[in-house]
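Trainee: this one's structure only:
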């Protein structure tokens, strides 16, 4: 289970949005649907997830109906605020969404589409554990309107999977990808690098295996050791070594080189998309994740899910049982809310936009910090050609030191 929820103001029990919220109907709207169930908790995971022994009365078989109750509240709340918009993207995350029957996922998607509508060509993604994807599951998801499957491969090396407490059979990744493709779904593969004991050769093996799958999109995330996780405790007790930052940097550079050589283009620090024949690689980017990085509006459904509309943020109660109790009483499941000031929003915008390929316009950076851009160029962190054109875009070295770039632009 994840750590405590953020501090904030109490959320209204009816979910009502502030009357003075400056909602722009032109801003794209997305939905995130959280499915908090896992068969086992991976040792590195800090997400809001629950195994069957931790549900305390909440039932997986009731979950779809419960979440649809929040969709009904969202439709009322956004309708009253004059903010109903069709969804540009939908993302089922977790947890393991595909632990639920595919029909339950289809029912939740249908409820959301009925409540808000979907734009033409909407992107609808489902995260999946490879052990849970069968041809029948993939066909049901595709028939329901899902367009994309994001498969948690993490590694192709058994001892790395064991360190991460990943229980799936590596061979099932290929089976899952094939099932998704046969059903007409786009495919993304997720990798994690830098696990304790993982060598550069191990990582190379995983990259080669991922490329051999011929997916449309690959995410590669550096392992972060989160407080309170099993892996953090193992490191603290000296049972496994601490991940090496220099090795992780070498792994990132290897990934970028291998992926570029295979026709992939980076579009966010940890994400690459493949050019599809004559089409741009933009076609295969995750539009849902770009919605977060660009600061669009979204409603997060499910226990612990976070939402953002016009600068207002709120988050739901964490436990599935508490979530179900709120909705059974026809109350909003929101636990808290905050409305960051203009300065905080600006800092967040710089943090997020600087991570994507297009970068951020120089004139959005506080004027007192713009003089530091020359130093960032000299240090090889920012693209000089883009800077002359008025945009701050990270180089490969800049991606490795993205946090340092942000500090220079915001401190």
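Mentor: Arrived safely, thanks for sending. Note that this is a predicted model, so its numbers are computed, not measured.

Trainee: contacts, neighbours, all on C-alpha from now
Mentor: OK.

Trainee: center of the chain - which residue?
Mentor: The chain has residue 289 as the residue nearest its centroid, 5.9 Å off, counting by Cα atoms, centre = their mean.

Trainee: buried set for the helix or strand that residue falls within?
Mentor: Using DSSP states H and E, the element containing residue 289 is helix 287-293. Within helix 287-293, the residues that count as buried by 16 or more other Cα atoms under 10 Å are 287, 288, 290, 291, 293.

Trainee: Could you list the residues in contact with it?
Mentor: 28, 30, 89, 90, 91, 123, 297, 349, 352, 353, 356 (Cα atoms under 8 Å, 6 or more residues apart in numbering).

Trainee: Checking my notes, the third one in a helix, right?
Mentor: Read that as residue 89. No: according to DSSP: H, G, I helix; E, B strand; the rest coil, the state of residue 89 is strand, so it is not within a helix.

Trainee: did I read that right, residue 255 in a helix?
Mentor: Yes: Residue 255: assigned to a helix according to three-state DSSP.

Trainee: the helices in the stretch 101-250 of the chain, which residues?
Mentor: 102-116, 135-144, 158-163, 171-182, 200-212, 230-236, 245-261 (DSSP state H, counting those that start in this stretch).

Trainee: need these in a markdown table with distance to residue 408, can you?
Mentor: As requested, those are exported to a markdown table (distance: least, Cα to Cα, whole Å):
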| stretch | distance to residue 408 |
| --- | --- |
| helix 102-116 | 41 |
| helix 135-144 | 45 |
| helix 158-163 | 36 |
| helix 171-182 | 41 |
| helix 200-212 | 31 |
| helix 230-236 | 30 |
| helix 245-261 | 21 |
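
Trainee: put this beside the first:
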């Protein structure tokens, strides 16, 4: 199947941020809460391998470069998964070389890889620096062993802090730690201990996500069978308040509802591209892409992915062309999450009236709306952002 995009999608290419996302589908074990497109070696058997995946990736990136024509060089690259660090530094170097060969890298490009703390080492981080990576994102989730056990995480509680320090020692200025809060059985003291560990690690970026019980996961089955309670909304709100208070006091400011950074330079530019309506090519099994209001996604299984590309076709599974109303809704949904906020000009007249009402309810900052004509969430607004989006959207 040939791949092509409509002319209207390509028309503004280069005027919006452009990045490349690479999905690594391999994991050593499956975490009970995760619904990402991942596979263990036992699940794949001999049907797919890192080698066949990498060969497919090279082919897809070449396909992408041809399809986009005069696409700008990648301003950001984000290697996610799955567990990219299972590829080792040399494997991740091959991934970045494939992106360079197809799209090229813009000067000063941000290049991030996710890593499981247990599959990293000082040598691993040194190899990534040499390969050209500029940013590391480590999955910490919690510093409490009993919380990690519920999440089916295999790393030891102290390993993420050690890994973050190793990354910094290898020359990585930008290091992120991921935290999950609201896990059944997590106490306030456990969350405080996790935040203390984050601060000890000396990272310049933190992502904190409330636990979501996704359908089809092992965690969902345990909740459904009554083995574990569902996350409590009041507890999640109190946890978020604690996280924001501790991180803010330590000099990490929120720039997106779930993300805090020590400086503007420390913010994740790749994710900002998503939130600001940029373009990106998502390569790998199950990866999603977006260019000019067209969104598409790849087949999920690594074997089908590699075969489609080896046969000279496209791994695309399906696509959608967003209507103007859908694009307006997504802009409000994404930009409102940012500390810089959303311009009032992006709203309809009804939406602008709702914004005024939201100010009176303490959900939007009055000064930002009156002075800068921007919708900027207050702290209370951050807690209720999803509902506010539905009110502001056409």
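Mentor: All right, it came through fine. Because the structure is a prediction, the values reported are computed rather than measured.

Trainee: sorry, back to before: possible to save the helices of the stretch 101-250 of the first structure as CSV with mean neighbour count and distance to residue 9 of the first structure?
Mentor: CSV is the format used below for these (neighbours: other Cα atoms under 10 Å; distance: least, Cα to Cα, whole Å):
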stretch, mean neighbour count, distance to residue 9 of the first structure
helix 102-116, 19, 27
helix 135-144, 19, 38
helix 158-163, 18, 39
helix 171-182, 20, 43
helix 200-212, 18, 44
helix 230-236, 17, 31
helix 245-261, 17, 38
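
Trainee: closest to residue 50 of the first structure out of those helices?
Mentor: Comparison of the helices of the stretch 101-250 of the first structure against residue 50 of the first structure by Cα to Cα identifies helix 230-236 as nearest, at 14.4 Å.

Trainee: Pull up the aligned stretch in the second structure for the closest one.
Mentor: Aligning helix 230-236 of the first structure against the second structure (TM-score structural alignment) gives residues 218-224.

Trainee: for the second structure, longest helix please?
Mentor: Longest helix of the second structure, by residue count under DSSP state H: helix 50-68.

Trainee: how about that helix: buried residues?
Mentor: 52-65, 68.

Trainee: Mind listing residues that contact it?
Mentor: 3-5, 10, 26, 71, 87, 95, 98-99, 102-103, 281, 283-284, 302-303, 305-307, 309-310, 314-315.

Trainee: Now, those that are in strands?
Mentor: Among the contacts of helix 50-68 of the second structure, the members found in strands (DSSP state E) are 281, 283.

Trainee: Pull out the buried members of the contacts of helix 50-68 of the second structure.
Mentor: Burial by neighbour count, 16+ other Cα under 10 Å: within these this picks out 10, 26, 71, 87, 95, 98-99, 102-103, 281, 283-284, 302-303, 305-307, 309-310, 314-315.

Trainee: coming back round to it: aligned counterpart of the residue nearest to the centre of the first structure in the second structure, please.
Mentor: By TM-score structural alignment, residue 289 of the first structure lines up with residue 271.

Trainee: Could you measure from residue 103 of the second structure over to residue 70 of the second structure?
Mentor: According to Cα to Cα, to the nearest Å, residue 103 of the second structure and residue 70 of the second structure sit 10 Å apart.

Trainee: got the contact list for the aligned residue in the second structure for residue 388 of the first structure?
Mentor: Superposed on the second structure with TM-score structural alignment, residue 388 of the first structure falls opposite residue 370. By Cα under 8 Å, 6+ apart, residue 370 of the second structure lies in contact with nothing.

Trainee: Am I right that residue 370 of the second structure is in a helix?
Mentor: Yes: the assignment for residue 370 of the second structure by three-state DSSP puts it in a helix.

Trainee: Once you drop chain neighbours, what's closest to the counterpart of residue 410 of the first structure in the second structure?
Mentor: Under the alignment (TM-score structural alignment), residue 410 of the first structure pairs with residue 393 in the second structure. Excluding the flanking residues, the one nearest residue 393 of the second structure by Cα to Cα, 6 or more residues apart in numbering is residue 329, at 5.4 Å.
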